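Student: Pasting the sequence and the predicted model now:
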Amino acid sequence: MNYKPNLLFALLLSVTAPTLLTAQTDLPTQLQKGYAKMANSDNMQYALIGFTVQDASGQTIYSNMGNTGLAPASCQKIVTAAAAFDQLGSNFRYSTNVSLSGTANGNIWKGDLLVQGSGDPTLASWRYKSVPDTAFFFQTLQALQQKGIQRISGHIIGSNMQFSTQPIPGGWIYDDIGNYYGAGSWALNYHENQFDASFSASGNVGDRLPLKRTTPASGYDEIDSYVTLGQPGTGDNSIIYASPYSPKAYISGTLGKTNQTFTISGAISDGETALLQALADYLQRNGIQIDGDVRPARLYAAKQWKIPAATQSLTSFQSLGLDSIAYWFLQKSINLYGEALLKTLAVNAGKPGDTDSGAEWIRNFWAGKGIDRNALRVKDGSGLSPQNRVTANSLVAVLQYAKKQPWFAAYYEGFPLIHNIKMKSGTIGGAKGYTGYISDKNGKEYCFALLVNNYSGNANTVVQQMWQLLDVITQYK
């Protein structure tokens, strides 16, 4: 069949035009389509979805409900980490100072050993290859040995109250605070204030599982197990119920049958006392006799006793730098680190070392950077509190601010690589979020925040929907 040239051109244009138009559709339009697809899904019928994308210049490429306050979960950690880098500096280190009160009598120290903490959340942590979890204990032992001390006639005392005696934020829920991710933060912390509880996950489904052991010591006088054996492959569906300073904890739920040891992790009841006791045990195992007991600083405050004055400095233990702490804070989403940093920021600003002072300070700090206080209603430093309300726009503003700072490389390094995107995730009941740095196929960089609250159904489905929306950016060319 023969066609005239102009007719042939018209036919070709009619065939190829839709493809050309699709290829040329701009990113904002594609994001709007992706957002609408997600928002119109059955599991999003009653959900709120805050989504903001800005390019490197700060121009908003797309925003929907960007100014709606939503529960950010652990996405809030990027706010705390950035403030810490800015105010404390990448090289900031916590100091734990050990001193003596009393006098020497030969190889006997007639007095007390004083341990003054500054809130180091990494003290006696197993997480750092370059610093063994016994490093603080060993350094203290060496300092005593160098002075020829073989016996301490008095007590091991926590000697300051830099942080409040209330170790957890008021907005945390009972289902969380007995578990490892709900551990409190003290001026002295031990093993990330976490213990492991082990069970033998064998037998018949429905059988009660007795607790085999806890490592290290939990601090509870009694732990009752109501855990039963679940179906194979169902994993950990247990909850540890306890609270700080409580003498008793109990565990309920199920652990999937494995015919092996099943280990779950809980929150130590009193991090300060645990640290002091671990130090006393270590010293005695290594030849230093301790005649007295361990006494946390809060005991002196409660009884209105006067803490003995130091007469001699012994040693000062330094943590790794903030860049190392912030890396694990963001990579592994360690709530303890966020709470310690929040209180540290308050103390650094001359405020009381408690959660409320830290939260108030951080809102004021970011207000000074142009983020409205009402867009950043933080109740803790980690995002675990369901009372937090943060907007997608405010998270993006934090990301944009960080990019311009000399500490940005260390900050960026901490962001996990999820779905091939450098972003921090957040999850609490009914809330899921991602925020971070993303690039399109041309290498153009963007900052984004995507928060979903009150979705229905399975969280894994929501994750796939969120990734699909973010893929609009990664696949754009």
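Tutor: It's in.
Student: rest of the way, CA atoms for contacts and neighbours
Tutor: Fine.
Student: contacting residues for residue 190?
Tutor: Applying C-alpha atoms under 8 Å, 6 or more residues apart in numbering, we find residue 190 in contact with 121, 122, 123, 124, 125, 271, 272, 274, 275.
Student: sorry, that was for residue 92
Tutor: 321, 322.
Student: Double-check that it belongs to a helix.
Tutor: No: per DSSP: H, G, I helix; E, B strand; the rest coil, residue 92 lies outside any helix segment and is coil.
Student: Might one say that residue 165 is in contact with residue 188?
Tutor: No: counting by C-alpha atoms under 8 Å, residue 165 stays clear of residue 188, with 11.2 Å between them.
Student: Give me the more crowded residue out of those two.
Tutor: residue 188 (31 against 18; other C-alpha atoms under 10 Å).
Student: does residue 255 sit in a helix, a strand or a coil?
Tutor: Assignment for residue 255 (three-state DSSP): strand.
Student: Residue 196 versus that one, what's the distance?
Tutor: 14 Å (C-alpha to C-alpha, to the nearest Å).
Student: Now secondary structure too, for the contacts of residue 190, in JSON lines please.
Tutor: As requested, those are exported to JSON lines (three-state DSSP):
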{"residue": "121", "secondary structure": "coil"}
{"residue": "122", "secondary structure": "coil"}
{"residue": "123", "secondary structure": "coil"}
{"residue": "124", "secondary structure": "coil"}
{"residue": "125", "secondary structure": "coil"}
{"residue": "271", "secondary structure": "helix"}
{"residue": "272", "secondary structure": "helix"}
{"residue": "274", "secondary structure": "helix"}
{"residue": "275", "secondary structure": "helix"}
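Student: Among those residues, which one sits closest to residue 107?
Tutor: Set against residue 107, the nearest of those by C-alpha to C-alpha is residue 275 (24.8 Å).
Student: thinking that closest one is in contact with residue 188, fair?
Tutor: Yes: contact criterion C-alpha under 8 Å: residue 275 and residue 188 qualify, at 6.7 Å.
Student: Skip the chain neighbours and tell me the closest residue to residue 358.
Tutor: residue 346 (4.6 Å; C-alpha to C-alpha, 6 or more residues apart in numbering).
Student: And residue 65, by the same measure?
Tutor: Distance criterion C-alpha to C-alpha, 6+ apart; nearest residue to residue 65, sequence neighbours excluded, is residue 50 at 4.6 Å.
Student: Neighbours of that neighbour, how many?
Tutor: Neighbours around residue 50, by other C-alpha under 10 Å: 24.
Student: which other helices and strands contact the helix or strand harbouring it?
Tutor: According to DSSP states H and E, residue 50 maps onto strand 48-55. With contacts defined as 3 or more C-alpha pairs under 8 Å, 6 or more residues apart in numbering; DSSP states H and E, strand 48-55 has these neighbours: strand 60-64, helix 392-403, strand 445-453.
Student: okay, now the one to match up with it:
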Amino acid sequence: MPELQTAEYSFYVYDATTGQVVAQSPQKSLTPASVLKVVTTATAMRLLGPDFRFKTRFGYIGKIDHKTGTLKGDLIIRGGADPAFYSEYFKTHYLGVFEQWAYQLKQLGIKQVDGDVIGDASALDDTAIPGGWIWEDMGNYYGAGIYGLTFADNMYRIHFQSPAEAGEPTRVKYVQPETPGFSLDNRVVSSNKNSDQSYVYGAPYAQHQMITGEIPKGRNDFVVKGAMPNPPLEAADSLRKVVNKLGIEITGQAKAVFTGEDGEFRQMAVEKSPKLKDIIDTTNHESVNLFAEHLLREIGRKVSGKPTLDEGLKDLKSYWQDRGVYLQGFYQTDGSGLSRSNAVCTRTLVEVMLNMYRTPGDDQIFFNSLPLAGKEGTLKYFFQGTPLEGTLRAKTGSMERVRSFAGEFTNRNGHQLFFAVIVNNFSGSSYEMGKQLEPWLLTFY
């Protein structure tokens, strides 16, 4: 293939039925992109368990004056590092939670809160962005930061109106949700291209962001997704609005804290996340970076009692090292694969999957989380009309000059095959390279 003339690539194919390596290249340590989620989600499934749930707590600090119906203190959302809290992927799960909490205040006879609504994000440290994430990514929805109180996928939407002619300035109609103190510098112009070519630039906690690039011309409501700069603050403000709407006056404002709040916390409610197996299913089907990063930190909490990036990375590697998985050239710097500093050999990916396959109970749950070829998620448009459609399951990976697959399928002889392939620094688009890899994988069917 001419696209591979200056590229680096690695592959590994293993027949679990015969116990033999079917094909392998020299094992090079390459940038994996999102196939790294195979390692992160498999580790989380093992260490946390498929039925594990995160918990978000609601309560207050202060005292209630029952005579006047006044809470003299603050309302608290105490985050439990739940990646799915109010996520669009789990809308029905969290439907009406804030309304329920507000109604509980009403039932206690509270008519006024002399204090603030606080989003407590102290369940994680304030290092929201892993090392290695580039400036071009971190302001966009797929590069959203990781917080002890994550809210609504840590994402906001910019609604644009673009003129009929290309090359003209666009107008921001509104931003949703509205965040206190947030401002956006719009430098986006209209384009003849029929796709989003814009990028949001912004850092965690910075309430001023900039967006540049192009969007299609002649659109009345074109939506671009950005990363919330302060999700704990947004969660607190959203609850404040709901409580106000119920007729309870709040004299203070929405705030975010990252080191815990002072005073005795009086818990009123606990909201549990969906089960971990469902979060992992979404993580792998939709390749959600935010979810994978939360899982990595929870691994650190489970093993070492320290929910940090560094502890999660250390405990993950130690887990697979203890199980004899090939870890030469394994350099992991985040949980999602968004960092270009990640590097892994394809043999490592295959051996992690083999370990899951050989453990009763884990295999079906885990492999069902991988998209089905030609049918689901990031693999929906691959292998259509081939014998592997509806048979092959795999995690995909894609970024500029990176394309990867890791998964399994049953071949025509009934043998269970596990495979991984990574290509770096090829010419052409990532999608085109993925299509070029289809016939190669079909040779093993």
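Tutor: Thanks, I have the structure now. Since this is a predicted model, take the numbers as computed values, not measurements.
Student: Let me see the TM-score of these two.
Tutor: After superposition, the two chains reach a TM-score of 0.91 (TM-score structural alignment, normalised by the length of the second structure), with 425 aligned residues with a C-alpha RMSD of 1.7 Å.
Student: With neighbour numbers in mind, choose between residue 255 and residue 196 of the first structure.
Tutor: Counted by other C-alpha under 10 Å, residue 255 of the first structure and residue 196 do not tie: residue 255 has more neighbours, with 28 against 19.
Student: residue contacts, the more buried one?
Tutor: Counted by C-alpha under 8 Å, 6+ apart, residue 255 of the first structure has contacts 201, 227, 228, 229, 230, 234, 235, 236, 237, 238, 262.
Student: which one in the second structure is aligned with the last one?
Tutor: Under the alignment (TM-score structural alignment), residue 262 of the first structure pairs with residue 222 in the second structure.
Student: Identify the residue nearest that match in space, chain neighbours excluded?
Tutor: Using C-alpha to C-alpha, 6+ apart, the nearest residue to residue 222 of the second structure is residue 160, at 5.0 Å.
Student: what about the strands in the stretch 301-445 of the second structure?
Tutor: For the stretch 301-445 of the second structure, strands defined by DSSP state E, counting those that start in this stretch occupy the ranges 393-399, 402-410, 416-424.
Student: Output those strands as CSV; include the columns distance to residue 245 of the second structure and mean neighbour count.
Tutor: Conversion of the strands of the stretch 301-445 of the second structure to CSV gives the following (distance: least, C-alpha to C-alpha, whole Å; neighbours: other C-alpha atoms under 10 Å):
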stretch, distance to residue 245 of the second structure, mean neighbour count
strand 393-399, 44, 26
strand 402-410, 48, 26
strand 416-424, 52, 25
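Student: Export those strands as a markdown table, with columns for distance to residue 177 of the second structure.
Tutor: Shown next, in a markdown table, are those (distance: least, C-alpha to C-alpha, whole Å):
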| stretch | distance to residue 177 of the second structure |
| --- | --- |
| strand 393-399 | 29 |
| strand 402-410 | 34 |
| strand 416-424 | 38 |
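Student: element containing the counterpart of residue 209 of the second structure in the first structure?
Tutor: In the first structure, residue 209 of the second structure lines up with residue 249, judged by TM-score structural alignment. Counting by DSSP H and E, the element that carries residue 249 of the first structure is strand 248-256.
Student: Packing partners of the helix or strand following that strand?
Tutor: Sequence order places strand 261-267 as the next helix or strand after strand 248-256 of the first structure, per DSSP H and E. Here strand 261-267 of the first structure touches strand 194-200, going by 3+ C-alpha pairs under 8 Å, 6+ apart.
Student: The strand it packs on vs the second structure, average offset?
Tutor: Comparison of strand 194-200 of the first structure with the second structure after fitting gives an average deviation of 1.1 Å (mean C-alpha distance after the TM-score superposition for the first structure).
Student: In the second structure, point out the residues matching the helix or strand following that strand.
Tutor: Per DSSP H and E, strand 194-200 of the first structure leads on to strand 211-215 as the next helix or strand towards the C-terminus. Under the alignment (TM-score structural alignment), strand 211-215 of the first structure falls on residues 172-176 in the second structure.
Student: List the neighbours of that stretch that are in contact with it.
Tutor: 156, 157, 158, 159, 160, 161, 186.
Student: same question, stretch 332-347 of the second structure
Tutor: Contacts for stretch 332-347 of the second structure (C-alpha under 8 Å, 6+ apart): 10-12, 27-37, 40, 130-134, 143, 288-290, 292-293, 295-296, 309, 313, 326-331, 419-422.
Student: Report the buried members of these.
Tutor: Neighbour-count burial within the contacts of stretch 332-347 of the second structure applies to 10-12, 27-37, 40, 130, 133, 143, 288-290, 292-293, 295-296, 309, 313, 326-327, 330-331, 419-422; the criterion is 16 or more other C-alpha atoms under 10 Å.
Student: Just the ones in helices from these, please.
Tutor: Within those, residues falling in helices by DSSP state H are 37, 40, 289, 290, 292, 293, 295, 296, 309, 313.
Student: Secondary structure of residue 283 of the second structure: a strand, I assume?
Tutor: No: going by three-state DSSP, the assignment for residue 283 of the second structure is helix, not a strand.
Student: what about the longest strand anywhere in the second structure, how far off from the first structure?
Tutor: Identified as the longest strand of the second structure according to DSSP state E is strand 55-65. Strand 55-65 of the second structure, aligned to the first structure and superposed, deviates on average by 1.3 Å (mean C-alpha distance after the TM-score superposition for the first structure).
Student: In the first structure, what stretch matches that strand?
Tutor: With TM-score structural alignment as the criterion, strand 55-65 of the second structure aligns to 95-105.
Student: got the contact list for that stretch?
Tutor: 109-118, 120, 140, 308-319.
Student: so how far is that stretch off the chain centroid?
Tutor: Centre-to-centre, stretch 95-105 of the first structure and its host chain are 33 Å apart (C-alpha atoms, centre = their mean, to the nearest Å).
Student: in that stretch, what counts as buried?
Tutor: Within stretch 95-105 of the first structure, the residues that qualify as buried are 95, 96, 97, 98, 99, 100, 101, 102, counting by 16+ other C-alpha under 10 Å.
Student: With respect to residue 473 of the first structure, which of these is nearest?
Tutor: residue 95 (43.9 Å).
Student: I'd guessed residue 72 of the second structure sits against residue 114; true?
Tutor: Yes: when contacts are counted by C-alpha under 8 Å, residue 72 of the second structure is listed as touching residue 114 (4.9 Å).
Student: now, which of the ones in helices among the buried ones among the contacts of stretch 332-347 of the second structure sits nearest residue 362 of the second structure?
Tutor: Taking C-alpha to C-alpha as the measure, residue 362 of the second structure lies nearest residue 40 of these, at 14.3 Å.
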